[in-house]
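Chemist: need coordinates for the below:
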Amino acid sequence: MDLDAYVAEHEPQWRRLDQLARGRHLSAAEVDELVSLYQRTSTHLSVVRTRSPDPALVARLSRLVLIARTRVTADSGGSWTGVVSFFTTGFPRAVYQAAPWWGTVAVLFCALTGFLMWWVAGHPDSARLLVGDRAAAQLAESSFAGYYTQYAAPSFAVQLWTHNAWLAAQCLAAGILVVPVLYLLWANALNIGVTGGVMISYDRADVFFGLITPHGLLELTGVFVAAGVGLRVGGAWISPPAHLRRGRAVAEAGLSGVVVALGLVGLFAVSGLIEAFVTPAPWPTWVRIGIGATAWLAFLGYVVVCGARRPGSPDRRPRPDRPVTADRAT
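Modeler: As a prediction, the model looks like this:
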């Protein structure tokens, strides 16, 4: 191997790696470049050691690789880059990719809940059978609205947060079994449908929708996402994609579920705050619904914009500066 020619060919890459490794603040593109050049220079060091072990060059490249490795490991473990990447790319992309699943869940859930409301409202005997005359009258007159004011708002928000997060965790964890997720969705649809039907039958539809809509838009969307991603895991087990083996398909869907579970913690915190502080507030109904709708639309916009920006996994993003086979064989 002509050592002088080899050095002349790769010297610009080594200088650039040294510059990046010593830089203080790197952009995302520069971090990618740093990792790529680190991998290339490690290959160059191996080639020099094997074919032309010049002591000075080996020492120089060893030092450069050590500095770059220290910077790479420090960046991956000690900075906020990973946290920012999770909220700007990881979580919204996982939700966006699972949209066909949770979108289907949302449509079917709303259709079933609407049917139950219509049936209970149009058949008073069914309301008496399901909840009893006295309980139905009490629900319409006071207990439904009173539910949102019976606890202090801060403790109520925490209670709602933990309850919804636990429900989402159940959907995600039981997704591979499918049936438990369907049962949880049915139980919630039945609760909302019967309650709404009773309120409508007592001419309290304005109270019902005025109280449930501000927080329900965001809260139920979080439940739909959790259920859809959970069912996606079950779908990967029942019918894995043709290009993946069953175990690999389930592992990828499960990893996406973990990402979604972490992100939904924040979503349910926001919905809990809205339910505890906005839903029972003595404001006009349109103001309370407007706040809830704004939060809901903001979440959907966040998922669409950030989730669609970088489709596919990071490993499949094009990187022109990745080392090529010819580089390794030089």
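
Chemist: hey, let's count contacts and neighbours off CA atoms from now on
Modeler: Fine.

Chemist: show me what the helix or strand hosting residue 10 is packed against.
Modeler: Here residue 10, judged by DSSP states H and E, is contained in helix 3-22. Packed against helix 3-22 by the contact rule (3 or more Cα pairs under 8 Å, 6 or more residues apart in numbering; DSSP states H and E) you find helix 28-51, helix 55-78.

Chemist: and the angle from the last one to helix 3-22?
Modeler: Counting by axes from the mean of the first three to the mean of the last three Cα atoms, to 10 degrees, helix 55-78 points 30 degrees away from the direction of helix 3-22.

Chemist: contacts made by helix 55-78 with the rest, please.
Modeler: 14, 17-18, 21, 34-35, 38, 41-42, 45, 48-49, 81-82 (Cα atoms under 8 Å, 6 or more residues apart in numbering).

Chemist: this one as well, want them side by side:
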Amino acid sequence: MDLDAYVAEHAGEWRRLQWLAQRRRLSAAQADELVELYQRTATHLSLIRSRSPDPVLVARLSHLVLAARSAITGPGVFSWRSIGRFFTVSFPLETYRAWRWWTAVAAGFVALSGALIGYVAGHPDAAHVFMSADEIDQVVNTDFVGYYSAYQPQNFAFQVWTNNAWLSAQCLASGVLIVPVLYLLAMNALNTGVMGGVMVSAGRADVFFGYLAPHGLLELTAVFIAAGVGLRVGWAWIAPGPGRTRGQALTRAARSGMLVALGLVGVLAVSGLLEAFVTPSGLPTVLRVGVGAVVWLAFLTYVVVAGRRAARTDPSS
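Modeler: The predicted model follows:
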């Protein structure tokens, strides 16, 4: 084994591994690279030990491998700094990176549900395919509004949170197959379109949008993000991009999806509180919608500002 040639061939990888191991913040792509270079360098160390055991080089690579392993596994203790980094860097960055996907999902969902609302409102008989005349009358006069106050607010908030978290989890988990995500979105757009069309047809458009908007702006955005990120995972398998295998692209997209999923747990909790405490409250409609709009705009601002700032400092963006 020509040790000098071997060192010259792999020195660049070792320097890159050392740089990554010393970084306090790593993107998902850099974390993948760190793991890959750690595995390669551990193999290099094993070969050098068995064939040309230069003590200085062995000591150097041993130290480098240990440092990389520590960077990968972490200290193993709770850290408020890591929690803060997640909410200020990781979650907004990964959500911001996927903005084309979830804004496309949002545009498609709004267009489809809006078209369905308009069609059902203009053709009242179409609603009878899904509901009887008595059921329509009950929805318009009691059930739609009564749904938001049928349970104690704290219990309702938990129920809404778990239901929406489950829907978002389905979108993320089934994203690799693509079709299930599109089906879930289509079914929710159909439900929104039929319900909205029935209410608009009965002259209660103000009630429908007045009760949907306070929580729906944030809630639906969270679902759109989950669906968009899920579809992004599926697309990574179909079109991994240059220089990546399908497995590598899928792993990176899936890791991004897991970070987004964790962040959406909190977002959906906030939307659940809005739906349980603000939507059915006795406040004027303009105030209820205003509260929901402020929270929604605050979330979008957070994603754009924090995500863009994190992307500027991340060379892999």
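
Chemist: got a list of contacts for the helix holding residue 10 of the first structure?
Modeler: In contact with helix 3-22 of the first structure (Cα under 8 Å, 6+ apart) are residues 26, 30, 34, 37-38, 41, 52, 64, 67-68, 71.

Chemist: pretty sure residue 231 of the second structure contacts residue 175?
Modeler: Yes - shown here, residue 231 of the second structure and residue 175 form a contact pair, counting by Cα atoms under 8 Å, at 4.8 Å.

Chemist: quick one on the thing from earlier: which bit of the second structure covers the helix holding residue 10 of the first structure?
Modeler: With TM-score structural alignment applied, helix 3-22 of the first structure matches no range in the second structure.

Chemist: got any residues that touch both of residue 231 and residue 175 of the second structure?
Modeler: The contact lists of residue 231 of the second structure and residue 175 share residue 181, where a contact means Cα under 8 Å, 6+ apart.

Chemist: okay, those two: which has more neighbours?
Modeler: residue 231 (29 against 25; other Cα atoms under 10 Å).

Chemist: got a list of what the more buried one touches?
Modeler: 101, 172, 175-176, 178, 181.

Chemist: re the thing from before, which one of the helices and strands packed on helix 3-22 of the first structure lies closest to residue 264 of the first structure?
Modeler: Using Cα to Cα as the measure, helix 55-78 is the one of these that comes nearest residue 264 of the first structure, at 23.5 Å.

Chemist: after the longest helix along the first structure, which helix or strand is next?
Modeler: The longest helix of the first structure (DSSP state H) is helix 205-238. For helix 205-238 of the first structure, the following helix or strand on the C-terminal side (DSSP H and E) is helix 246-273.

Chemist: same for that next one, what does it pack against?
Modeler: Packed on helix 246-273 of the first structure, when contacts are counted by 3+ Cα pairs under 8 Å, 6+ apart, are helix 91-97, helix 153-173, helix 205-238.

Chemist: could you redo the last one with a cut-off of 10 Å?
Modeler: Using 3 or more Cα pairs under 10 Å, 6 or more residues apart in numbering; DSSP states H and E, the elements in contact with helix 246-273 of the first structure are helix 91-97, helix 153-173, helix 205-238, helix 285-309.

Chemist: once aligned to the second structure, how far is the shortest one on average?
Modeler: Mean deviation of helix 91-97 of the first structure relative to the second structure after superposition (mean Cα distance after the TM-score superposition for the first structure): 0.4 Å.

Chemist: nearest spatial neighbour of the residue positioned nearest the centre of the second structure, chain-adjacent residues omitted?
Modeler: For the second structure, the residue nearest the mean C-alpha position is residue 260 (3.3 Å; Cα atoms, centre = their mean). Of all residues not flanking residue 260 of the second structure in the chain, residue 91 sits nearest, at 5.6 Å (Cα to Cα, 6 or more residues apart in numbering).
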